[in-house]
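Student: please work out how this folds:
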Amino acid sequence: MTYYNNDYISEIKDTIERVVIHSSTSRSKNLIIRLDFTYPEGINYPDDNNAFTKFLNSFIKNCTRKGLTPYYVWVREQSMNSIAGKHHFHLVLFLDGNIIQNPHKIYQKATELWGMTVGHSAAGLVHLCSHHLETQYINTAIQIRRNSPDFEQTLNEANKWIQYLSKSYSKEGYPHKVKRYGASQVPAIQQNAALTGPTITTGMCF
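Tutor: Okay, the predicted model is just below:
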């Protein structure tokens, strides 16, 4: 059952929180990246998730082959006022920060695979989003270190940033039987591990 709480959807919020906690406590370093995906202008695509699902399967396999142990959360958005087929997707990746510290090669691979999926140049169709966490040396990824003194603070700030995906706005008007979000399967949260939030914040993407 879906519950709406003011600005966010609780089932998506809870899913995000589970993935944030599990990915950040199951390894010593966790690199978090957010990517947004749109379709080329002037081309009509089916109003389903098939293209994105095909892309995601290929992308996650690629990350797995590189030993990055990926976890993910994605949402589909399309407001009731949107033209049919103009939906878009937000994807947050959680990767092994012991192996990767910079998001740009991942961004390049995502752009390449999205272009192959939609059969069109993906230049300008994949956006690497930035954040405003002052503790991070790079503003297009969040590095969470489990043994760092600011671990809990960074974990909570990251959760608040990612919770933009749980906002209720633009998640209406879905075609029948089309999913609006998905995520890696992770264990349930222990009662004492809940995070603060959400605070809906956009960062630098849409």
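
Student: can we go C-alpha only for contacts and neighbour counts from here?
Tutor: OK.

Student: so which residues of this protein form helices?
Tutor: 10-25, 50-65, 104-118, 151-162 (DSSP state H).

Student: of all those, which one is nearest residue 126?
Tutor: helix 104-118 (5.9 Å; CA to CA).

Student: which residues are contacting the closest one?
Tutor: Helix 104-118 has contacts (CA atoms under 8 Å, 6 or more residues apart in numbering) with 35, 39, 51-52, 54-55, 58-59, 121-123, 125-126, 128.

Student: for it, buried residues please.
Tutor: The neighbour-count check on helix 104-118 (16 or more other CA atoms under 10 Å) flags 106-107, 110-115, 117-118 as buried.

Student: how about this one, so we can line them up?
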Amino acid sequence: MYLSHSRLFRFGEHDWLVNAKGSGCYTHMLKKMLSQLFNMLSHHHKLHVLRFDLHQPTYQADNKRITKFNRNLFKRLQRIYKFKRIGYCWVREQEKAPAPHYHYVLILDGSKVRYPHKLLLIISEVWSNMSGSFYVPEHCYYNVNRHDFTRLAKVIYRISYFAKGRGKGIRPPQTKDYSTSRITLCDER
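Tutor: Predicted coordinates for the structure are as follows:
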């Protein structure tokens, strides 16, 4: 696992500014996360990107809670929005707190969602039903299209925080530090 301290990260044909200050960024995580963002953009002209945190009340050695959260959340979102695909990235982190927390980003079809209010209510309800607490940072969402490189650069910078070196690895060896959806590139472009 390579930890880069460069402020620029080459992905596709562009160098993107990333949040590598402090502990650097794991390049393999960045590649996976940005692949999901761009693969979703290959299917949809517009995306709605929503960032939030999930906190657990107690230590969990595995990621079964986030797997259950995904299953419950995606069922609800499919029923309400009829998404063909749901992109996501999450990272597990633990530093000083007794329990790990998750940074999470949803990547959704921007023609079906423009504002996060309803989504945030659903997410909060699903996670609260699992006895967790939910945090929404300031400026938690972005609406971006394929040709808006300025906004896309802001999304990439924001997501790059997930790949930071600090807080990773405090887990059993078989437990992952992160996961992403498996959206593939659209063949029709």
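
Student: please state their TM-score.
Tutor: Comparison of the two superposed chains (TM-score structural alignment, normalised by the length of the second structure) gives a TM-score of 0.80, and 165 aligned residues with a CA RMSD of 1.7 Å.

Student: can you put the helices of the first structure in TSV and add distance to residue 169 of the first structure?
Tutor: As requested, the helices of the first structure are exported to TSV (distance: least, CA to CA, whole Å):
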stretch	distance to residue 169 of the first structure
helix 10-25	13
helix 50-65	21
helix 104-118	25
helix 151-162	15
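
Student: which among the ones you listed is found nearest to residue 180 of the first structure?
Tutor: Closest approach to residue 180 of the first structure among those (CA to CA): helix 10-25, 9.4 Å.

Student: counterpart of residue 54 of the first structure in the second structure?
Tutor: Counting by TM-score structural alignment, residue 54 of the first structure corresponds to residue 68 in the second structure.

Student: and that match, how many neighbours does it have?
Tutor: 14 (other CA atoms under 10 Å).

Student: any idea how far it lies from residue 173 of the second structure?
Tutor: Using CA to CA, to the nearest Å, residue 68 of the second structure is found at 21 Å from residue 173 of the second structure.

Student: ranges for the strands of the first structure?
Tutor: Ranges of strands in the first structure, per DSSP state E, are 4-5, 8-9, 29-37, 71-77, 88-96, 126-128, 142-145, 181-183.

Student: please identify the most buried of these.
Tutor: strand 142-145 (a mean of 26; mean count of other CA atoms under 10 Å).

Student: quick one on the thing from earlier: do you know which of the helices of the first structure lies nearest residue 75 of the first structure?
Tutor: Closest to residue 75 of the first structure of these, according to CA to CA: helix 10-25, at 8.6 Å.

Student: just want the angle from that closest one to helix 151-162.
Tutor: 140 degrees (axes from the mean of the first three to the mean of the last three CA atoms, to 10 degrees).

Student: the second structure: matching residues for helix 10-25 of the first structure?
Tutor: Using TM-score structural alignment, helix 10-25 of the first structure lines up with residues 27-42 of the second structure.

Student: list the superposition-based mean deviation of that stretch with respect to the first structure.
Tutor: In this overlay with the first structure, the average offset of stretch 27-42 of the second structure from its partner residues is 1.2 Å by mean CA distance after the TM-score superposition for the first structure.

Student: and the closest residue to residue 19 of the first structure other than its chain neighbours, how far is that from residue 49 of the first structure?
Tutor: The shortest distance from residue 19 of the first structure to any non-neighbouring residue, by CA to CA, 6 or more residues apart in numbering, is to residue 186 (6.4 Å). Residue 186 of the first structure is 22 Å from residue 49 of the first structure, where distance means CA to CA.

Student: for these two, indicate the residue with more neighbours.
Tutor: residue 49 (18 against 14).

Student: which non-adjacent residue is nearest that one?
Tutor: Leaving aside its sequence neighbours, residue 49 of the first structure sits nearest to residue 178 (CA to CA, 6+ apart; 6.9 Å).

Student: count the residues that sit near the aligned residue in the second structure for that neighbour.
Tutor: Here residue 178 of the first structure is matched to residue 175 in the second structure, going by TM-score structural alignment. Close neighbours of residue 175 of the second structure, defined as other CA under 10 Å, add up to 14.

Student: quick one, what contacts residue 175 of the second structure?
Tutor: 61-63.

Student: from residue 50 of the second structure, how far out is it?
Tutor: Taken as CA to CA, the span from residue 175 of the second structure to residue 50 of the second structure is 25 Å.

Student: what's the match for residue 91 of the first structure in the second structure?
Tutor: So residue 91 of the first structure corresponds to residue 104, using TM-score structural alignment.

Student: its match and residue 54 touch, don't they?
Tutor: Yes - using CA atoms under 8 Å, residue 104 of the second structure is in contact with residue 54, at 7.5 Å.

Student: common neighbours of the two, please.
Tutor: With CA under 8 Å, 6+ apart, residue 104 of the second structure and residue 54 have no common neighbours.

Student: neighbours of the closest residue to residue 100 of the second structure other than its chain neighbours, just the number please.
Tutor: Leaving aside its sequence neighbours, residue 100 of the second structure sits nearest to residue 94 (CA to CA, 6+ apart; 4.5 Å). By other CA under 10 Å, 18 other residues sit near residue 94 of the second structure.
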